[in-house]
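1. Provide a 3D model corresponding to the input given below.
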Amino acid sequence: MDVTMPPDPWQKVRTYHDIPADEVISGLQKSLRRGAAETALLLGYEMFLTSEALEQKLWARLQVIPVEDVGLGEPMLPVLIETLFQQHLRVAWPSPERFLFAAHAIRLIARAPKDRTSDDMAGFARLELVARNRTPEVPDYAIDMHTRRGIEMGRGYDHFLTEASHVENELPERDTSFRDRLQAAIAAGELR
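-> Okay, the predicted model is just below:
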């Protein structure tokens, strides 16, 4: 599997201080990975100063990085970054106040514990399904009342409750009273 990147249109753009834009974008992400907040901040502001289009690219990276590089290190970070993104839209570019939201996002990402497992998982999926042409298997427990084959096999609500809706890592204090009532209704013939 070829992992070379296609040509990037930002390779042809120069920033406010005449730096190749693709290098500024790359520097932003690599600095955030290393927790280098000041470097990331200055590169982010360089993007903001250059153009509204490059500011949009800044936000595109700031929205991906929390998933790609932070992951479970700070699982709610994508939600916070999306909120900051929405808030920045209320301030017209190039108002300096607009950059406050990006600065805060940069600060949050830089200081967050890092976990690149989600990106590793995505790369592994591409490797298996594309490079190795592996066909994923649908497990038997997924063949239930929501699939044609499950219906043909007569798998109804009872099968769904006992097999298809089974969860691992369930909360110990989970309230099962409603599930118990549903199973009683199945036993009484009220549900199928």
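2. Only C-alpha atoms from now on, for both contacts and neighbour counts.
-> Will do.
3. List the contacts of the residue positioned nearest the centre of the chain.
-> Closest to where the C-alpha atoms of the chain average out (CA atoms, centre = their mean) is Val67, at 4.3 Å. Counting by CA atoms under 8 Å, 6 or more residues apart in numbering, Val67 makes contact with Pro78, Arg116, Ser118, Asp119.
4. List the buried residues of the one helix or strand the third one maps to.
-> Looking back up the chat, that one is Ser118. When secondary structure is defined by DSSP states H and E, Ser118 falls within helix 117-126. Neighbour counts over helix 117-126 (16 or more other CA atoms under 10 Å) mark Thr117, Asp119 as buried.
5. Also this sequence, please, to line up against the first:
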Amino acid sequence: MPVPHTEDPWTRVTSLRGFPADELISTLQKSVRRGLLENALLVAREMYESSGELEEVMWSRLLVMSCEDVGSGAFTEPVVVDSLYRMHERLPRGNGDRWLFAVHAVRFLAGRTKDRTTDELAQWTVHVLGSGERLPEIPDYALDMHTRRGQEMGRDITHFLTEGSKVDNELPGRDTSYRERLLAILGAG
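-> Got it, this is the predicted structure:
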């Protein structure tokens, strides 16, 4: 849920050219979502020039957007944006090259395929758990040598290798020879 405007400190801040900071923050995100690169860059630059604090908010929004708004299915967007953020930190404020990392991040995000599934999943879990509509389930296969109940049930490494470490969507043709060798060693012991 959004912070009430009376509690949001950015509602009381204006940028270098007189824009309300909360509106710049919102416009940055909405422009990236819509792929409006030039406006997103103008807003980002206004934030960047206004203050170190507003520059930091710009980066925090870009980092959130990399998870919340974009997705190619490869899940690499957060890694790229975080890497650009870390590179920008190596240059002091006032160094002209520092801005390039923000430009690249905005350009990257604005041009990406958009996918809000992660944000929708985040909101769904908060709502169904908070309302009590859905609660976590602890299945029998989770009770293994790593849990108190699993240990009390006598579940050991063999149980873990045959049940607790099972995976779905396994890499086809993966090398299972070490698993088989482990099970043979445990069976012989």
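6. Could you dump the contacts of Val67 of the first structure into CSV and include distance to Ala187 of the first structure?
-> CSV is the format used below for the contacts of Val67 of the first structure (distance: CA to CA, whole Å):
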residue, distance to Ala187 of the first structure
Pro78, 44
Arg116, 47
Ser118, 42
Asp119, 45
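7. Closest one of those residues to Leu43 of the first structure?
-> Of all the contacts of Val67 of the first structure, Leu43 of the first structure sits closest to Pro78, with 20.6 Å by CA to CA.
8. by contact count, what packs against the strand or helix carrying the closest one?
-> Mapping Pro78 of the first structure onto the secondary structure by DSSP H and E places it in helix 77-88. If contacts are counted by 3 or more CA pairs under 8 Å, 6 or more residues apart in numbering; DSSP states H and E, helix 77-88 of the first structure sits against helix 52-65, helix 96-111.
9. Mean neighbour count added to those, as CSV?
-> Shown next, in CSV, are these (neighbours: other CA atoms under 10 Å):
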stretch, mean neighbour count
helix 52-65, 18
helix 96-111, 19
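10. I'd like the ones you listed laid out as JSON lines, including distance to His146 of the first structure.
-> Below are these laid out as JSON lines (distance: least, CA to CA, whole Å):
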{"stretch": "helix 52-65", "distance to His146 of the first structure": "33"}
{"stretch": "helix 96-111", "distance to His146 of the first structure": "40"}
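11. can you tell me which of those helices comes nearest to Tyr141 of the first structure?
-> helix 52-65 (33.0 Å).
12. Report how many residues lie close to Ser51 of the first structure.
-> The local packing of Ser51 of the first structure (other CA atoms under 10 Å) involves 15 other residues.
13. Apologies, that question was intended for Met153 of the first structure.
-> The tally of other residues near Met153 of the first structure (other CA under 10 Å) stands at 12.
14. Tell me how far it lies from Asp120 of the first structure.
-> Separation of Met153 of the first structure from Asp120 of the first structure (CA to CA, to the nearest Å): 37 Å.
15. host element of the nearest residue to Arg61 of the first structure once chain neighbours are set aside?
-> Once flanking residues are discounted, Arg61 of the first structure sits nearest to Gln29: 7.5 Å by CA to CA, 6 or more residues apart in numbering. In this structure, Gln29 of the first structure is located in helix 21-33 according to DSSP H and E.
16. Which residues belonging to that helix are considered buried?
-> Using 16+ other CA under 10 Å as the test for burial, helix 21-33 of the first structure gives Ala21, Asp22, Val24, Ile25, Gly27, Leu28, Gln29, Lys30, Ser31, Leu32, Arg33.
17. just the residues you listed now: which is nearest Glu46 of the first structure?
-> Glu46 of the first structure lies nearest to Val24 out of the buried residues of helix 21-33 of the first structure, by CA to CA, at 7.9 Å.
18. Please, which helix or strand holds the closest residue to that closest one other than its chain neighbours?
-> Among residues not flanking Val24 of the first structure along the chain, Leu43 sits closest, at 5.9 Å (CA to CA, 6+ apart). According to DSSP H and E, Leu43 of the first structure maps onto helix 37-50.
19. tell me what that helix is packed against?
-> Contacts defined by 3+ CA pairs under 8 Å, 6+ apart place helix 37-50 of the first structure against helix 21-33, helix 52-65, helix 96-111.
20. With Met5 of the first structure as the reference, name the closest of the ones you listed.
-> Closest of those to Met5 of the first structure is helix 21-33, at 12.4 Å (criterion: CA to CA).
21. how much does that closest one stray from the second structure?
-> Taking mean CA distance after the TM-score superposition for the first structure, the mean distance separating helix 21-33 of the first structure from the aligned residues in the second structure is 0.5 Å.
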